[in-house]
Each structure stands twice: as C-alpha cells, then as structure tokens.
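Trainee: Sequence first, predicted coordinates after that:
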Amino acid sequence: MKTFQPVKATNFRCRRWQVPEICLPVFLSMLLLFTACIPAIGWCNDEYNQLGNLFGSEGRNMEDVATKIISLPGERRNWVKGLDFSPDGKYLATVTHKDGVKVWDWQNARVVRTLGRLQGSNIGLVRELLKFSPDGHMLATCHDLATNRVVIRIWRTDTWEVLHEITDPMPGSGCNAINFTPDGKHLVRIAHHNPKYSTDILHVYDTTTWETIWTLQLSPFRPYALAISPDGKWAAIGGYAYGGGIKHQSIIVDMEKRMATRTIPNTVDFAFGHLAWSPDGARLTAIGRRGWDGLAYTGGPENIMTFDAHSGRLLAAYIWGRVSLLYVRYTPDGKYLIESDMNDRGTALGARIWDGTHNKQLQHIPGAISSLAVSRDSRYLATGSDRDTTIWKLKQQ
C-alpha cells in the first residue's frame, strides 16, 4: 500500500550566532513546507498531504501523454457535469445545469443537437449522468426526480426523438447513476429511496420493452456510485451502510444470480466520488473525499483506493490533498487511469494521468475538472470545467 506520512518537525533551531551556511538551508526548507501548506483560501489543516505535492511533482508533466487539441465553448460558471463519447467517437454528449444535454460534433466544435433538460430535474448529486448505448443507437440521461416522476430519459440518436421515459412512483425517488450493460440488453440504475417506501437500490431494465427485469434490495444502505465490469457479469455499487455507525463500502453484485456477493470496505465518501472497473476486470478503483463516519475520520486517510476486484484485496492507496468532487476513468485499452478534482473556490487539484496499474503518475493537468470521458478507441480524453470542454489526444504506444 502506497501512502505518504506527515512531515514531522525537527528539534533543530538556528541561533543568531550560527553561520548563515547552516541557517539558510533550514530556513528555506521551513519556508517551502510553510508555503506549500497555504491554499488559495484559508490555512491548510490536512496533515496527510502527499509529500510529492509539497515538492512540486503535481505542477509538472512527467510525460506528455495527453495533448490538447480543441476546446468546446461554454458559459462561465456553467459546470459540465457529465460527458460521454458516442461509440464511433464522432460525437460527444455534455450535460450542464443551465443547458441540459448537448450533442457535439466535437472535431468541428459544432453543436449537433440541444436536448435540454426536464422541468424540475436536478443533477447536483448524480454520479453518472448520461451514457450512449454500446451500439450508439440510444442516449440515456439520469437525474433526480423531475416533473411527472421521470428519473431517466432515453433518446434515439438517429432522429433525437424521445424514445422512452422511465418513471418511479416512490416519493422522493431519483437516480444516482446509470450505465448500460456491455451487450446493450439492459440499462442499470441505482437510486436511494425512503426506506419507509422501498429498499430497492438497484434497478435493471430491458432496453427493448423498458420493463423492470429485477431489483436488488439492501437496507440500510445509501448508494451513490456505479460501475459495471467489462464482461457485464458484475456491478459495483459505492455508498455507505448506516445504522449503528456509517460504514463506507463497495457492494459487488452478481448480475446473473441477481444478488450481492461480497462487500469491500474502504475509506471513500462516494457522495463526492466515483468507481471505475479496469478493462480486464481485475481491478476496481474507488475515489472520493475521505470517508466520514458521523464522528470523525476514523477509517484512514486514503481517498483513492485500488482493489483486486475478485478478492477485495487492497492493491494501492493514495492520499490526494484537500479534494472536493472527484472522477475516475480507465482508458478502454487499459494503458491509463485518469482521476480529477473540481471545486468553485479556485483550489481544485485538476487531473492526474497514471499508468493503468495506478503505480506511476505520468501527467498532471491543472484546473477545476468537473467530468471525464474517454473515447471507446482510447485515443481521446474529454475534460469538463465551469466554462468549456477540452478534448485531449492520448499518446498511443
């Protein structure tokens, strides 16, 4: 497990009569540590910052694995909260609070269609907002309960007409995340309901009839993040169990047996994070704020954790400073793991590109990055912010 320990102060003191050759290095070292722990606002109280951050590794590129090629214009303070490339890579769907869904011919920076958003809908805490179907024939969007109790809307991509709307009659229902299974036969949704009405947290729909095929009940558990394994046999749900204390964990669901088979404990608050499955199905990465148990941060300092998806064994764990809202994506070819952070205070940590095993950081992209998407051919990365969407070309080896 890879973590960085807090930097401890020494007992060494410089006196006035000591020679400058001794005092100056100590003074400069103390000044470096002091300035590194002052964010843009307020004093730094996070004792677990990575030592690498203090010495500037976050601000430079180790390798140029991502090269900026185009920016799609947006509106200031209109955060891009969701992104997805069409399977053929020609189009990029974006979603923002103000504009709802737009479909771009991104190579020409041209909006193909503005689909808007449903009246009364809210995307504030939705983790996976929109997804193209594997065949590219449909685009689905997910949001909190809108007018007429609609929680998911599906469009045809040939005409951009509404194909279907999924509703939920339960009071206070919504949608926290969606994804299609790799074969395109099912759409999976996770949601939290008032336990008084329902304990269903996972809903599986047939993409031909749009009927509910099956649901999974877990209580007391609040789900936030969703990831489906590349072979479609497993689903991972990130959230926390409550009642007798808060326990942050990922639930692994057998999609064929339609049951939860194991639990992976972690220290990640998925209300501000995501899950990602590696393309070979061997690893599961969780990212978010440090988990809060209602009393104190007692689970541990790590907020980025990679597990063996089959055994639940922790493979790597990292601490990423004072984060706010985080995203994570693997490239489909498995070469890169990309993580990002955003806030509106000017202190966001940007994005980091790692090798696919999450052992070596390759590049840092500064800024407040509110969403990520990778094209199916692994050639392009899209990053969203509060004013535009940027497309990067990824290095192919």
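Mentor: Done, it's in.
Trainee: Going by C-alpha atoms from here, please, whenever you check contacts or count neighbours.
Mentor: Fine.
Trainee: how about the strands in the stretch 101-250 of the chain?
Mentor: Per DSSP state E, counting those that start in this stretch, the stretch 101-250 of the chain has strands spanning 110-116, 130-132, 138-142, 150-156, 162-167, 177-180, 186-190, 200-206, 212-217, 221-228, 234-241, 247-254. These are given in chain order.
Trainee: will you turn those strands into a markdown table that also has mean neighbour count and distance to S29?
Mentor: Shown next, in a markdown table, are these (neighbours: other Cα atoms under 10 Å; distance: least, Cα to Cα, whole Å):
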| stretch | mean neighbour count | distance to S29 |
| --- | --- | --- |
| strand 110-116 | 15 | 50 |
| strand 130-132 | 25 | 47 |
| strand 138-142 | 23 | 50 |
| strand 150-156 | 21 | 54 |
| strand 162-167 | 15 | 59 |
| strand 177-180 | 26 | 46 |
| strand 186-190 | 23 | 49 |
| strand 200-206 | 20 | 51 |
| strand 212-217 | 15 | 55 |
| strand 221-228 | 26 | 41 |
| strand 234-241 | 24 | 41 |
| strand 247-254 | 22 | 38 |
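Trainee: try it against this one:
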Amino acid sequence: MTSRQISLKTIAPIVVAVVAIAAGLYLLKLQPSSKTDTTAGSDSKTLVPPELWRDTQLQTPLAQASGRSEWVSSLAISTDGKTLISGSDDKTIKIWNLETGKLQNTLSGHNAAVNSVAISPDGKQIVSGSDDKTVKIWDLSSGKELHSFADNSGEIKFVDFSADGKTLISVSDEKKSDKDDKTNKTIKIWDVNSFKKLETFTGGTGTVNAVAFNPKTQILAIGSNNANTIDLWYLENKKLVNTVTTQSPKVVAVALSPDGTTLAGSGNYGVVELWKLDLEKLKLPIGSLDPQQRKSLSGNSGTVEAIAFSPDGKTLFTGSRDLTVKTWNVNNGELVRILKNSAWVEAVNITPDGKTLITATALGEINLWRPSSQGYALRKEVAENVSKLLSTRSCKECDLSGVDLSNLSLNDVDLRWANLSGANLNNTNLSGANLENSILFAANLERTNLTKAKIEGANLAKAKLTATIMPDGKVSQDKTKQENSASAEAVKQ
C-alpha cells in the first residue's frame, strides 16, 4: 500500500506507582534513562526522544471491522498539525480533529478503495486518489466535492499537491492499450484552479506499489510491485534521473526525508534500506549518479508496509505486518523503540512539530502516540495488566512495558505477544513461561531463569542477558543481546 503540543518537563529519575492487587500492594518502579535529553530550543524541530512515545487512541476511533472493509491505507496531516485526513478501503475519506481526537466529517464519492490522500499547503483542500481511477478535489471545510479528474485508465496509487498548492500530481498504472494487459507507471500533473491536465509522462512498464514525493526538492520516488527498483524523478524537468536497486524482489514502501537527501525503501523481506541522495547530481541526466552509500535496518519479522521520517530527518518510523511500529536512529541505524499495535500497520505519519506520531492499521484503527510529560509514568492499563498477570498467571498480548517484575516467581505464566519492552525482569523466575512472540526489547533479563521457557519469535534486541539461565539450561554470559532475529544493524555497502 502506498503511504503517508506536548511540552516535556524534566523527568524525575524514578517514577513510582503503587497498585493494589489481590492481598496487598505491589510496588512498580519505572526508570527512564537519566541520559535522555528531552529539551530543545523553541525554534527546533528535533523530535522528542523516541523512547518516550506512549499510545493514546482517538476518542472516536474508526470502526473495527474484519477483513479489508476498513483498511486504512493513507494518512495526511495539515501544515498546522491540527487536522488529520485518512483514506481507507471502505471508499471514504475521514477528517479528524487532532486536538480533540474527534471525527469531524466523512466524505463519500469514490466507488472503490481510497489509496492516497493529501492536504493542500493552505489547508483548504483535500485531494484523493482511488481504485475507481479518479482523482478528486474536496473543500476541507464543507466536505464538498469540487472536481473529479476521470481521465485515467488505471487505478490511482498516489496523489499530492505541489509546494505552492497550484498543481497536483497523480501516479497510476495505465494500460498501454485495450489489447495489452501490461501497464505503464504513469505520472500526471493537474492544474488545481482550471482542473485541466497539464502533463502526462510514463516511467516504463510495471505496476506502482509505493510512492513518495518531496514538494520542496521536486523529487518523486516510485517503487515497483514487480521489480526490485525505485525510480527517482525530478519533476522540474520531468525526467527520470536515477533508479536504485533494492535487496527485496519488490518494493512495498518508500519515503523521502524532509530535506530530500535521504531515501528509504522496504520490500517484502522486512529490511529497510537507506540511501543518501546528492540532489545536484540527481538533476543531471540519468546515469550520472554514482552508487551511494547504503544502510540496511534489520529488525522487522514481517513486511514493512509504511515508512515516515521525523521533521528533522533524524528518526525513521517503520510500520510492519509484525504488528509493530519501530523507531530508528537514521545516523547510526540503531533500533531505538518498539510500539505495539493490534494489527498490521499500513500507514504512518507524524505532525510537523514532530510531537505526535500517527499509525493506522488494517483493522481500521488509528492510534496517536505522544510523549508522556512524566516520562514512563505508569498508565492505568499497565497497572491493571500487572494485577491480571499476578492473579491469573496469564496476560497474553498485554502491555507491560517498563514495569518492574524483578525477583518474582512467574514460572509457567502465559505472556505470548506481550509487550515487555524495557521491563525489569532481573532475577525473575520465568521457568516454563510461554514468551512466544513477546517483545523484550531493552528488557533487563539479568539472572532471569528461562529454563524450559518458550521464546520462539520473541524480540530480544538490546535485552540484558548477563548470567541469564536460557531455555536449554545454559547460563548466558552476554552483557547485552545486540544481534538476534530482531536486532538493528547499520550495514554500509
């Protein structure tokens, strides 16, 4: 699928919460890193530390439906960060107020799934592209359809406005002829005021699977479904300027950094690749761009469906079919934090101030992630999950991130798919526990007893495993688990 103010106070070194359980009290100690700097200048767009992201849902979330009926495929945010637009497979476009979390309007008019939405720079218009082969412009305030561009022979995979808002672009699969089933990757430019088509140019045979556009640099990236390539177009001269080759057989998601100097792409292997782009060389004829240094980010157990950069370009967010959103340090390729969702993550976007991350899933859920003003302050949900775990010995798919479960006897508990990121399990007895597919990212497992525990599919990236008794009974001497099935690597090729 194609994609798209909370101030922080000084974090106390230890936040403590007391939770009542069965026969007494349980002390939960949450320790954010004392090394984390959570401040930035008033004119800075530096993203808040990724490890502080917490989950808060929209007050009126999209209906949770089975199958693809509510599959959210695209997210767009206004330049003032106050309005969110979502497009989904139910043929509708929804307008949300990000300040209240409330649904403001639902726009109907497409006859098939909506693949892409965008908001004009002045925040007054919406453009949408659909499988019904139309591009539509809407008035954001009234929700009225202003025009429908129907001069297309293929499904519209991507739409966006130019930097000045006077033109818009669409990317689609257009058949070569009625007698030929093969399609061309087709780019069209439309005039917003006159509703006239200004340009049409094709990018060769193939189907479009992922698109990213940077209005400032005029660079357009198109990933193919039937090839391991990403085409780079410079729209000012309407030329294909370069093609990069990916490791995966097909390209699923692409993104361009805000300054246009970094390209991110992913395929169906779960690896995200980063390329540095020389903008001046990209404006020259194709073939003049030398192979660029590339980083590979490994840590996704499922296909990466969505990618987004933070406004400062220093952090990358990836949404995957493994039900997670991961945050990465772009400079060194380090995996910083894992955010658990309830379904495949199909779209990711972030507000212009860099302080609200928005994710959308295949079940139609839209989640807002904001940094807590109290750091790792314990949420009521987490406290209730701890009580549930201790009383029932089971907490499947629970959020237990950051909790202190050290020195407890939790043998034979069921923690499948549980989020234990950053949890303190020091000297905890987890013998015979079921931890399959759980997230133990950056968890403290020092001297933890995992004898006969089931840990298949568990994410142990950055987990401390000093003197840990592993499932086979052997004692680990590793200080930190840096390389495993969900580790982060920065590979220069």
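Mentor: Arrived safely, thanks for sending. In this text the structure is predicted, and so the values were computed from the model without any measurement.
Trainee: TM-score them against each other, please.
Mentor: Once superposed, the chains reach a TM-score of 0.69 (TM-score structural alignment, normalised by the length of structure 1), with 302 aligned residues with a Cα RMSD of 2.5 Å.
Trainee: picking that back up, indicate which one of the strands of the stretch 101-250 of structure 1 is closest to P87 of structure 1.
Mentor: For P87 of structure 1, the closest of these is strand 130-132, at 7.3 Å, according to Cα to Cα.
Trainee: Wait, P134 of structure 1 touches D183, no?
Mentor: Yes - in this structure, P134 of structure 1 is within contact of D183 by Cα atoms under 8 Å, at 7.0 Å.
Trainee: for the counterpart of I391 of structure 1 in structure 2, what are its contacts?
Mentor: Alignment note (TM-score structural alignment): I391 of structure 1 maps to L368 of structure 2. Residues counted as contacts of L368 of structure 2 (Cα atoms under 8 Å, 6 or more residues apart in numbering) are D55, T56, Q57, L58, T356, L357, I358, T359.
Trainee: could you flag which of the residues you listed are buried?
Mentor: Using 16 or more other Cα atoms under 10 Å as the burial test, the contacts of L368 of structure 2 include D55, L58, T356, L357, I358, T359 as buried.
Trainee: Isn't the second one up against G101?
Mentor: The one in question is L58 of structure 2. Yes - proximity of L58 of structure 2 to G101 meets the contact threshold set by Cα under 8 Å, at 4.7 Å.
Trainee: how near is the nearest residue to V325 of structure 2 once chain neighbours are set aside to L289 of structure 2?
Mentor: Spatially, and ignoring its direct neighbours in sequence, V325 of structure 2 is nearest to G319 (4.4 Å; Cα to Cα, 6 or more residues apart in numbering). Look at G319 of structure 2 and L289 of structure 2: by Cα to Cα, to the nearest Å, they are 30 Å apart.
Trainee: Would you format the contacts of L368 of structure 2 as JSON lines with secondary structure and distance to N349 of structure 2 included?
Mentor: Converted to JSON lines, these look like this (DSSP: H, G, I helix; E, B strand; the rest coil; distance: Cα to Cα, whole Å):
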{"residue": "D55", "secondary structure": "strand", "distance to N349 of structure 2": "14"}
{"residue": "T56", "secondary structure": "strand", "distance to N349 of structure 2": "15"}
{"residue": "Q57", "secondary structure": "strand", "distance to N349 of structure 2": "15"}
{"residue": "L58", "secondary structure": "coil", "distance to N349 of structure 2": "15"}
{"residue": "T356", "secondary structure": "coil", "distance to N349 of structure 2": "9"}
{"residue": "L357", "secondary structure": "strand", "distance to N349 of structure 2": "6"}
{"residue": "I358", "secondary structure": "strand", "distance to N349 of structure 2": "5"}
{"residue": "T359", "secondary structure": "strand", "distance to N349 of structure 2": "7"}
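Trainee: and which of those is nearest to N385 of structure 2?
Mentor: D55 (15.4 Å).
Trainee: Translate the closest one into the numbering of structure 1.
Mentor: By TM-score structural alignment, D55 of structure 2 lines up with K68.
Trainee: What residue, apart from its backbone neighbours, is nearest that match spatially?
Mentor: In space, K68 of structure 1 is closest to W392, 4.3 Å off (Cα to Cα, 6+ apart).
Trainee: Superpose on structure 2 and give me the mean offset of the host helix or strand of the one you found.
Mentor: In the assignment (DSSP states H and E), W392 of structure 1 maps to strand 388-394. Following the fit onto structure 2, the mean deviation recorded for strand 388-394 of structure 1 is 2.1 Å by mean Cα distance after the TM-score superposition for structure 1.
Trainee: what's the distance between the aligned partner of R283 of structure 1 in structure 2 and L279 of structure 2?
Mentor: Using TM-score structural alignment, the partner of R283 of structure 1 in structure 2 is T262. From T262 of structure 2 across to L279 of structure 2, the span is 10 Å (Cα to Cα).
Trainee: The two: which has the busier surroundings?
Mentor: Between T262 of structure 2 and L279, T262 has the larger neighbour count (other Cα atoms under 10 Å), namely 19 against 16.
Trainee: so the more buried one makes contact with Q292?
Mentor: No - between T262 of structure 2 and Q292 there is no contact under Cα under 8 Å: 10.5 Å.
Trainee: Mutual contacts of those two, please.
Mentor: By Cα under 8 Å, 6+ apart, the residues touching both T262 of structure 2 and Q292 are W275, K276, L277.
Trainee: Switch these over to TSV; also include neighbour count and distance to V15 of structure 2.
Mentor: Listed next are the shared contacts of T262 and Q292 of structure 2 as TSV, based on neighbours: other Cα atoms under 10 Å; distance: Cα to Cα, whole Å:
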residue	neighbour count	distance to V15 of structure 2
W275	18	40
K276	16	41
L277	18	43
